[in-house]
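Participant: Sequence and predicted structure below; questions after.
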Amino acid sequence: MKVLIEVDYRIMTNVAFIITKPIVGGAQTWIKDQIRLLDGNINPIIITSEPGWLSESCPDVKSYFVKGINKRLSVKTIFDVKTILKCNKIQTVVASSANAGLYARLVKIFYKCRVVYVSHGWSCIYNGGRFKKLYINIEKILSYLSDVVLCVSKKDTENALKVIGIKSSKIVTIRNSVFIKDEKKKKENNTFKFLFLGRLTYPKRVDLLIDAFEKIKDVELVIVGDGPQRSKCSSENISFLGEIKSFNDFKNYDAFILLSDSEGLPMSALEAASSGLPLILSNVGGCSELISNNGILVENNIDEIIKAILHVRDNSSLYYKNALEMKDAFNIENDKELYRSLYI
C-alpha cells in the first residue's frame, strides 16, 4: 500500500473536486464533508455537469459547470476541464464517479497535476452488465494515470487489487466517515421507528423494504429520498417524506435500515451510525465494516429481513447501547491528517 508522508500544511493547495452529477447522494456528501474538513488547508473548487445540490450546499466555493462531463467521451470536454484547472492553478484533482474519473485522468495527459480517484464502490464491477470485463479493463488502464486510487472500504480495496488488478502502490484505503451527529432523543411513544435514507432507484431494494414492513404492523418505516421507485412507497405503517436536502434528523428515529444489491460504503448508514442508531444493512460491498454489535447484516430475502427487524426492535436497549459506544469510530475528524497528506 502507498505510504503517506509528512508535508508542510502551512502551504495552501489548490484542489478541484470533480463529480459527474451534483444531486443529493453519498459521493456528493463526501465532497461537501471534505471541503468542510480541510477548510484552511486547501483552496477548493467544484467541477460538475450542472447547478444542483452540491454547488448549492457549498455557496462559498467556486463551482464550474461542464455539461459534457455527464455524457460520452468528448475531446472538447477534456479541454474544457483543462482550461478550468489551468485558470485556477489547480495542483490536485479529486475525482468521484466514473465519468468524472475518466475526464480527470485523461486531462492529466495535457495538464500537470496530482490526480486522486475515489472509488465509492466500483461501478465497473457492480453495474457493468454485459460490458463488465470491458469496463474493468478500462478502469485498470486509467489507474496508470492516477497518482492515487482512494478506496473507501476494505472491500473496495480487495476488488481493486483482485478483480481490477490495480497496483498496490497506487492504492490508499481510508474508510468513509462523517461528522458526528446528535444522539437520538428519548422515545415519546411506543411506536418503534425505522429510517430509510437514500435514492429510490437501483441498486437500492425499496421493493424488499416495502414488502417486509407490510408484514409487520407494529413498527413504522419512514422513507426519505426520491427516485423512480417512489410510487411503491405507500402502506399503512410506511411514511414517505420525499427528498430532504441535507437531512440531519436521525435523532428522532430508533434504527436505520438500508437494503441494496450493491454498495461501496453508504454515507447514509455512516451518518445514522454516527448518531448512535442501530443498523440493519444488506450484506454487500463494505457494509460489513459498519456492523459489529450495533446492528445486523442481512441477505436480501424477506424472511431474514423481517427476522432482523423484529430482533432489533425487541432488543433495542442492547443495540442502542452498543451503537452509542461505536459512534466515535465513524468521526471524519479522526482521518483529517490522512486526507491532508493525500491532497497536499
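Facilitator: Perfect, thanks for sending it.

Participant: Every contact and neighbour count from this point should use C-alpha atoms.
Facilitator: Will do.

Participant: Which residue ranges of the protein form strands?
Facilitator: Assigned by DSSP state E, the chain shows strands spanning 13-19, 42-48, 62-65, 92-96, 114-118, 148-151, 171-173, 192-197, 219-224, 238-242, 255-258, 279-282, 295-298.

Participant: Make TSV out of those strands and add distance to V81 and mean neighbour count.
Facilitator: Shown next, in TSV, are the strands of the chain (distance: least, C-alpha to C-alpha, whole Å; neighbours: other C-alpha atoms under 10 Å):
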stretch	distance to V81	mean neighbour count
strand 13-19	9	24
strand 42-48	8	23
strand 62-65	9	18
strand 92-96	11	26
strand 114-118	13	25
strand 148-151	19	25
strand 171-173	25	21
strand 192-197	33	22
strand 219-224	34	22
strand 238-242	34	16
strand 255-258	36	26
strand 279-282	37	26
strand 295-298	41	23
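
Participant: Pasting the second one now:
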Amino acid sequence: MNVGFIITKSEVGGAQAWVKNVSGFCENSRRFLISSEHGWLNSFFADERSLTLPSMGKLFFLRDLFRLKKFIRQHNIGLLVASSAHAGVMARLVKLLTPVQVYYVSHGWSFNYNGGLLRFAFRKIEQWLAALTDKIICISGADYQIAQETLKIEQDKLLLIPNKVFQPQASGLEPPLDRRPNSPNLLYLARLEAPKRPDLLNLLNHFSVQIDVIGQGSLATQILPASNIRLCGEVKNFGNFSAYDGLVLLSDSEGLPMSAIEAAACGLPLFLSDVGGCSELVRYQNGMVTPNDAMALQENFSYFLNKLPYFSKQAQHASKYFDLNADRDIWQTLFKNPA
C-alpha cells in the first residue's frame, strides 16, 4: 500500500524529523510527501512523489483539497499519515471525498496551547475530526491521557507509541565549538517559534555555563545579548550532540520534543520545561523538568548543574531506551495493515 505523509511545514523541526525517520519503515510501499511548502523534508522524498498545497492551514483551501484528492487517486495512496494540526484537518476532510485511511499523529494537542478563548470550540472540532480518523497515534503518555480524558476518543482508535529516534550522527555542518573552560557546555536545539520559550534563557545568562542555541525563527530576537549564550542559527541535520554536556529545552507545550529525544539517545542529560510529555523523558533519572516561572527555573537550573555528573552517568545508561529500531515491527505492521 502506498503511504502519503502530510504535514504543514517542510522546514527543520521535531515533527518533520519524525516523518523523516518513521517513513523509512514503508519498506515495501512507495511513500509520498504532502506539505504547504518545499523545504528541508522534501530532500528525503523524490520530487515526483511530493505535492505542495500552499493553502494548507489557511481559510480558503478548497481548491487544494481537490488537488489532494486527485493526487491520492493518481498515485493509489491508501493511507495518509498526518503530523500537524492543519494537515490533520485536510487529511480527514479529504477522506470525505475519496476512499483513504487516515492516521493522525499528535505531536502535542494544539488546542491546548493555541486555543485561547476558542479552546472549547477547537476541542469540539478535534472531537468531530476524530470520528473521521482510523487511528490516532500519541507519541507521549500526556497526549494519550488528553485524548482519553479530554477529547473522549474511542479506545479502539487510540495508540500510544512513544517517540524514539535513530541515533543522530554529526553532519559536518555544525558551527565550531566555542567551549567555556571549566564550565558545562549546553545545547538549546529547537525551531525558535511558539510554543518554544527561548526568552527564558535570559534568566540563565548569569550562570557559569556556555549555551549554544541551534535554530532559527521569529523568537530569536527575544534572546538578549549575553557572554554565555551563543546564537548559532539553523544547522540542517544537526547531530553533534557528543560535543555537549547536556540539553536545555524550554517551552510552553510539547508532545515529546524531538531534540530532547535525540539528545537522550546520545546519552545527554536533559533540562526541560515541565509540560506535555517532557517528564516521561527523564524517568530514568537522566535529567529533570522545571516549571517556567523565574524563581523555580533558576533554582532548578542551579540544582541541575550541581548534579550534572550524576545525571550524565544515568543518561549514558538510559540511551538505549530511545532507539527507534526497537519499534520497527510496530510501524511496519501499521503501514502494511491499516485499520
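Facilitator: Done, it's in. Every value quoted in this text rests on a predicted model; they were computed, and no experiment measured them.

Participant: Please work out the TM-score for the two chains.
Facilitator: Here the superposed chains carry a TM-score of 0.92, computed using TM-score structural alignment, normalised by the length of the second structure; 327 aligned residues with a C-alpha RMSD of 1.9 Å.

Participant: closest to L310 of the first structure out of the strands of the first structure?
Facilitator: strand 219-224 (8.8 Å; C-alpha to C-alpha).

Participant: That closest one maps to which residues in the second structure?
Facilitator: Counting by TM-score structural alignment, strand 219-224 of the first structure falls onto residues 209-214 of the second structure.

Participant: if I line the two up, what does P278 of the first structure land on in the second structure?
Facilitator: By TM-score structural alignment, P278 of the first structure lines up with P269 in the second structure.

Participant: how many other residues sit next to its match?
Facilitator: Applying other C-alpha atoms under 10 Å, we find 33 other residues in the vicinity of P269 of the second structure.

Participant: Now do it against V282 of the second structure, distance only.
Facilitator: According to C-alpha to C-alpha, to the nearest Å, P269 of the second structure and V282 of the second structure sit 8 Å apart.

Participant: And for N21 of the second structure?
Facilitator: 22 Å.

Participant: Settle it for me: which of these two has more neighbours?
Facilitator: Neighbours per residue (other C-alpha under 10 Å) separate N21 of the second structure from V282, with V282 holding more: 22 against 15.

Participant: That one -> the first structure?
Facilitator: Per TM-score structural alignment, V282 of the second structure is aligned with I291.

Participant: From Q285 of the second structure, how far off is K307 of the second structure?
Facilitator: Computed as C-alpha to C-alpha, the K307 of the second structure to Q285 of the second structure distance reads 11 Å.

Participant: more crowded one of the two?
Facilitator: Set K307 of the second structure next to Q285 and count neighbours by other C-alpha under 10 Å: Q285 wins out with 17 against 12.

Participant: Which residues are in contact with the more buried one?
Facilitator: Counting by C-alpha atoms under 8 Å, 6 or more residues apart in numbering, Q285 of the second structure makes contact with F311, Q314, A315.

Participant: hang on, G215 of the second structure packs against L187?
Facilitator: No: the criterion here is C-alpha atoms under 8 Å, and G215 of the second structure misses it with L187 at 10.6 Å.

Participant: And Q127 of the second structure, what's its match in the first structure?
Facilitator: Matched to the first structure by TM-score structural alignment, Q127 of the second structure sits across from K140.

Participant: list the contacts for that match?
Facilitator: K140 of the first structure neighbours (C-alpha under 8 Å, 6+ apart): I164, G165, I166.

Participant: now the helices for the first structure?
Facilitator: Remark: helices assigned in the first structure by DSSP state H are 26-37, 53-57, 75-87, 98-107, 123-126, 132-143, 154-159, 206-214, 267-274, 302-314, 316-326, 336-343.

Participant: could I get the ones you listed as TSV with distance to F250 of the first structure?
Facilitator: TSV is the format used below for those (distance: least, C-alpha to C-alpha, whole Å):
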stretch	distance to F250 of the first structure
helix 26-37	16
helix 53-57	19
helix 75-87	38
helix 98-107	30
helix 123-126	28
helix 132-143	36
helix 154-159	26
helix 206-214	19
helix 267-274	6
helix 302-314	17
helix 316-326	13
helix 336-343	24
